[in-house]
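[1] dropping a prediction and its sequence here:
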Amino acid sequence: MKFKFFGFLFLFLYAFVNPVLAVSDPRSVPNNIVGINSLSPESEIADVASLVNNGGDWGYVVIVIRKDERDLKRWQSFLDQARKQHLIPIIRLATMIDKKGFWEHPGENDVQEWADFLSKLYFPTKNRYVQVYNEVNVSGEWGGEVNAADYARELDKTIDAFKEKSGDFFILNAPLDLSLTTSKTSLETSEFFQKMEDAVPGIFKKLDGWASHSYPNPDFSAPPSESGKTSIEGFIWELDQIDTYIAGKDLPVFITETGWKRDKNGLTEDEIANYYKEAFANAWNDERIVAVTPFVLNYPEPLFDQFSFKNSTENSAHTYYEHFFAIRDLPKVKGEPRRENLISELKINRPSVVLKDFENVIRFRFKNEGNYVWDTKKDLAIKVISANLSVRKPSWSKEEVYPGQEVTATLKIQGIDRGTVPLRLQIVHGGQILAESKSELTVDTPFSLFIKRIKALWSHLRLDVFGRFL
């Protein structure tokens, strides 16, 4: 009886919770385009949320993970915090810096190792955003050489490897440095695109979105009213360049780096603040754009300090520059990214017969496989639907259940009247039924069960004795 019950339950639940593995267009739902780059995301996550979600919800954060940082515990902890802060991460893949100061060329096994690693992490949203390296038209970003064909092949393999793991991986290209001309250490953008398409025809059509570094050049100081290749509207020029390659595909745009440089002899923080306001109101108020993530929240070292939103000056009167507050106070959308609420590995252990007026126990064990955090005190519940049972509140093994975690529950019930009645068991989160079992349950008294047992034994004994005389 118990074995048959489990078999039915597993078959029913599989059909009930089977997820659809495919990326969704983030522009098809309410979307908050405001984001930021964070180089220390674990320690900066609260600051990031206060910047991109003030007045809105579910903004973006670009983070960099190097190949020597593939630590599941570390990054799952970050993703869990991003989930609680309502942040959508865009993960930029990176190798390591070599002795010459170049980013290494990806190794032979890196494609599969990246796919294996990131597929084991539970993301805050259904779409899992991955940017495949960075500004690869600069030799220092690709092992000391510029090789568009080689990058196209690496991108092609990476897309295939990730999609084989899950259709939810949303793959972005490496944005290019649009200000560069062709030289020994760089390749002009349109030439780079052409060489990519020649090496792997159709490579741009395989992308899920378009990543761009639309900086206000020259010298990161051009006003937001400028347009063209090297402006904050550089993405428009890029899309025009690849238009014939993508054959009309409508690629969502992610401006994963942009921003103005603060300079004693150039732009002041007040001017930059006004530039950001104007940019978000005009140039970046474009239906093709999913995210704008300026560089960078905090960079205290001289190399990029002029782009930092955080003031690293000792004894400064304020922690952040004016452009931080300009973006923080922008009107924003309350984003509603697609998320899935999924359950797996459900096991229910219950008696086939419930004793009338006695306490009986049903035990549940299952795993959170979706994008939500379950709170067993607030929004996760077990419903027992039966006209013949008295039910107590369940006791849970933990208060919060993060994706990837397992939880157990113990439910105490009591039969009211003898008889067999329909039984429905539901696991519910926030009003959504995650899983449901339908069966029958018999309520009986100890004395009645005892008599039935005696009759069964007597019947068996009579048959056995009769068989001996034949």
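    Yep, it's here.

[2] use CA for all of it now, contacts and neighbours both
    Fine.

[3] need the contact list for K73.
    By Cα atoms under 8 Å, 6 or more residues apart in numbering, the contact set of K73 is empty.

[4] ignore what I typed, I meant S225.
    Taking Cα under 8 Å, 6+ apart, one finds 279, 283 in contact with S225.

[5] assign a three-state SS to it, would you?
    Put simply, S225 is coil when judged by DSSP: H, G, I helix; E, B strand; the rest coil.

[6] what is the neighbour count of V20?
    By other Cα atoms under 10 Å, 11 other residues sit near V20.

[7] look up how far W142 lies from it.
    36 Å (Cα to Cα, to the nearest Å).

[8] now do K261
    25 Å.

[9] quick one: Y60 and V34 touch, right?
    Yes: the criterion here is Cα atoms under 8 Å, and Y60 meets it with V34 at 6.3 Å.

[10] find residues that contact each of these two.
    Contacts common to Y60 and V34, judged by Cα under 8 Å, 6+ apart, are 52, 291, 293.

[11] filter those down to the ones in strands?
    Judged by DSSP state E, the shared contacts of Y60 and V34 include A291 as members of strands.

[12] in TSV, list the shared contacts of Y60 and V34 along with distance to A409 and neighbour count.
    Shown next, in TSV, are the shared contacts of Y60 and V34 (distance: Cα to Cα, whole Å; neighbours: other Cα atoms under 10 Å):
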residue	distance to A409	neighbour count
V52	37	28
A291	40	25
T293	42	25
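
[13] need the shared contacts of Y60 and V34 in CSV (columns: distance to L121).
    What follows is the shared contacts of Y60 and V34, written out as CSV (distance: Cα to Cα, whole Å):
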residue, distance to L121
V52, 24
A291, 22
T293, 23
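
[14] for the shared contacts of Y60 and V34, which one is nearest S119?
    A291 (23.0 Å; Cα to Cα).

[15] so who does the closest one touch?
    The neighbours of A291, taking Cα under 8 Å, 6+ apart as the test, are 32-35, 60, 253-256.

[16] that one - nearest residue in space that isn't next to it in sequence?
    I33 (4.1 Å; Cα to Cα, 6 or more residues apart in numbering).

[17] I'd guessed the one you found sits against E287; true?
    No: counting by Cα under 8 Å, E287 is not a contact partner of I33; they are 10.2 Å apart.

[18] want to compare, so here's the second one:
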Amino acid sequence: MRRISIISLISVSLFTLFQGVAAPAVATYSPLSVENNKLCVHVFSPDELEPAAKLVNGRENSSWGYVVVPIQATDRDRKKWTQFMRTAAQRRVIPIIRVATFGEGPNWAEPENADLIDFANFLNDLPWPTQNRYVIIFNEVNHQEEYGGSLNPEHYADILGNAITIFKRRHADFFILPSAMDNASINSVTAMKSTTYLSRMFAHRPELPSLIDGWNSHAYPNPGFTSPPTARHDHSIRSFQADLTFMKNYTQRVLPVFITETGWDGQSLSAGTINTYYQTAFTSVWNHPQVVAVCPFVLQAFDGPFAKFSLYIKPGTPGPVHDFLTRFATPGQPPLSLPQPSPTAVSTSQLLPRISSIFNSGGLARFYKTIKILLSIFAPPEQTSSITIADKTYQLELAKSPTEKTRGLSHRSSLPKDHGMLFLFDTPGIYPFWMKDMLFDIDIIWIYEDQVIGVTTARATDGLKPLYPPSVVSKVLELNVGSGIVAGSPVSIRF
């Protein structure tokens, strides 16, 4: 047995604290593949979770509705947000977290990569209730006041691309949504038409449509937040359909759609009219097969410009539109998160206290426990199983835990002949893979139950490009390239 010096162990520990664990292959599950409660609401504060849950899960037997809540760079309070996530699990609510910078005069500050790192580190340490960790990367960036006083699609494209990389390095289950656009904006000094903005983004970073996990829309009933649901123009409540048509120029993927803001002006329209509009919208417009969540804006706002949208008429008193919306709540069955810790990166401000704690009371035992975990992470999984496909048998490494799935075959120089790595999933679904940090080409064998349904040759140069199965899979096998396996081959596994 090789002896490892204490200096080497400390070096490994510090590297892990700074870097986290790289995320190569497995991404998120598709929310379109499970039973889903699409009712959602937008709130301003995590303190509003309890009343939000009463809305989105307000019908008998309904569960796992969604709540959109912003988090500012100045509001990374670990105790508060940990309690928010724990309450979300107890109340069966799926959080959608929208990251924001901070106010800088009349504008929101322009984000930097350091903001992304701090948000990813902070959000990765929270106890998310569901497997998918939904995060929106900023808000209506085609308005200059939302982006440091500038209109800069190329900069936001870089920020979005970097966010995808940074968050998924922290954990593969982060589900990254781009900023929604204000679809009512036209090209001017202070704003940019959404299609113009997106065209410039994708010209600068053409890989982005293949990297985002879903689509984010603010489907307001414009003009004036009073348009009926029968309106069909590109800035009505059907604006998400115009977005999807536009996106077909860049990708053929079936993108899950999250309508994270919508709603009618309650000061210009009666509650009865708004309820009729919501009935038509939910049954004839937002019943689109790609729509995952519909989030009326906003739960509570009693003064200022957003009061006209408030679903509460005064503190503690929901209004008639709020009560009407509960009828659209349904049962949801999202895959839940596994209560398994994984190494995480920390910001510089958190590093010294964490190192210091190692040497405090009881710290030495925890330190050695940490080293044991690290060694188990970086050691290859035990090879005790085999898989036979047609007449070919391969020795297996099993990737079952989130850490093993995240690590995959990344950073290895090769895979032994007649060996493979098998990824096991508790729930069949559409599980995309990527080749980030891979050093050699592989064949990805897509398996459902006991049969191969497809084979994809993946190149190390594919990098962040998502590779999708042809349909729902229950297992995925990675082999050396040139395996010769074809769709339809029978599969037998010995554990």
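    Done, it's in. What you see is a predicted model; the values in this text were computed from it and never measured.

[19] quick one: which of I33 and E287 of structure 1 has more around it?
    Applying other Cα under 10 Å to I33 of structure 1 and E287 shows that I33 carries more neighbours, namely 26 against 9.

[20] that one matches what in structure 2?
    By TM-score structural alignment, I33 of structure 1 lines up with K38 in structure 2.

[21] against P31 of structure 2, how distant is the residue nearest the centre of structure 2?
    Closest to where the C-alpha atoms of structure 2 average out (Cα atoms, centre = their mean) is F175, at 1.2 Å. Counting by Cα to Cα, the gap from F175 of structure 2 to P31 of structure 2 is 10 Å.

[22] try I136 of structure 2
    Distance, I136 of structure 2 to P31 of structure 2, by Cα to Cα: 16 Å.

[23] likewise T276 of structure 2?
    28 Å.

[24] the more surrounded of these two?
    Taking neighbours as other Cα under 10 Å, T276 of structure 2 and P31 compare with P31 leading, 21 against 14.

[25] dump the residue contacts of that one.
    256, 292, 334.

[26] and A307 of structure 2, by the same measure?
    300-301.

[27] could you redo the last one with a cut-off of 7 Å?
    A301 (Cα atoms under 7 Å, 6 or more residues apart in numbering).

[28] that one -> structure 1?
    Per TM-score structural alignment, A307 of structure 2 is aligned with D305.

[29] same question, Y278 of structure 2
    In structure 1, the residue equivalent to Y278 of structure 2 is Y276, according to TM-score structural alignment.

[30] I237 of structure 2 too?
    Per TM-score structural alignment, I237 of structure 2 is aligned with I232.

[31] ranges for the helices of the stretch 151-300 of structure 2?
    All helices of the stretch 151-300 of structure 2, identified by DSSP state H, counting those that start in this stretch, fall at 153-170, 194-204, 208-211, 239-247, 271-280.

[32] the second one against structure 1, how far on average?
    Plainly put, helix 194-204 of structure 2 ends up 0.7 Å away from its match in structure 1 on average once the two are laid over each other (mean Cα distance after the TM-score superposition for structure 1).

[33] hang on, the earlier thing: turn the buried ones among the contacts of P31 of structure 2 into a named ChimeraX selection, would you?
    The following ChimeraX line selects those of the contacts of P31 of structure 2 that are buried, judged by 16 or more other Cα atoms under 10 Å:
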select :256,292,334
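
[34] of the contacts of P31 of structure 2, closest to T130 of structure 2?
    Nearest to T130 of structure 2 among the contacts of P31 of structure 2: P334, at 6.7 Å, using Cα to Cα.

[35] please name the nearest non-neighbouring residue to that closest one.
    V34 (6.3 Å).

[36] just to check, the one you found is in contact with Q333?
    Yes: using Cα atoms under 7 Å, V34 of structure 2 is in contact with Q333, at 6.4 Å.

[37] number of residues surrounding the counterpart of R262 of structure 1 in structure 2?
    Under the alignment defined by TM-score structural alignment, R262 of structure 1 is paired with G266 of structure 2. The tally of other residues near G266 of structure 2 (other Cα under 10 Å) stands at 18.

[38] does G266 of structure 2 touch K308 like I think?
    Yes: the pair G266 of structure 2 / K308 is scored as a contact, 5.0 Å apart, by Cα under 7 Å.

[39] so what's I137 of structure 2 up against?
    98-99, 160, 177-179.

[40] and those, which two are furthest apart?
    Those two in the contacts of I137 of structure 2 that are separated most widely, counting by Cα to Cα, are R98 and L160, at 12.9 Å.

[41] and the strands in the stretch 351-495 of structure 2?
    385-389, 392-399, 419-429, 442-448, 451-458, 473-480, 491-494 (DSSP state E, counting those that start in this stretch).

[42] make that the stretch 1-150 of structure 1, sorry
    Along the stretch 1-150 of structure 1, counting by DSSP E, counting those that start in this stretch, strands occupy 35-37, 59-66, 87-94, 128-131.

[43] so which of those strands is nearest S312 of structure 1?
    Comparing these by Cα to Cα, strand 35-37 comes nearest, at 16.7 Å.

[44] that closest one vs structure 2, average distance?
    Mean deviation of strand 35-37 of structure 1 relative to structure 2 after superposition (mean Cα distance after the TM-score superposition for structure 1): 0.3 Å.

[45] need the counterpart of E110 of structure 2 in structure 1.
    Under TM-score structural alignment, E110 of structure 2 pairs with H105 in structure 1.

[46] need the nearest residue in space to that match, chain neighbours excluded.
    Counting by Cα to Cα, 6+ apart, the residue nearest H105 of structure 1 is G143, at 4.4 Å.

[47] again, but for I382 of structure 1
    I382 of structure 1 sits nearest to I427 (Cα to Cα, 6+ apart), 4.7 Å away.

[48] what residues does that neighbour make contact with?
    So I427 of structure 1 contacts 381-383, 433-436 (Cα under 7 Å, 6+ apart).

[49] please work out which residues of structure 2 line up with the host helix or strand of it.
    For I427 of structure 1, the host element (DSSP states H and E) is strand 419-429. Under the alignment (TM-score structural alignment), strand 419-429 of structure 1 falls on nothing in structure 2.

[50] quick one: the alignment partner in structure 1 of N57 of structure 2 and R468 of structure 1, what's the gap?
    By TM-score structural alignment, N57 of structure 2 lines up with N53 in structure 1. Counting by Cα to Cα, the gap from N53 of structure 1 to R468 of structure 1 is 83 Å.
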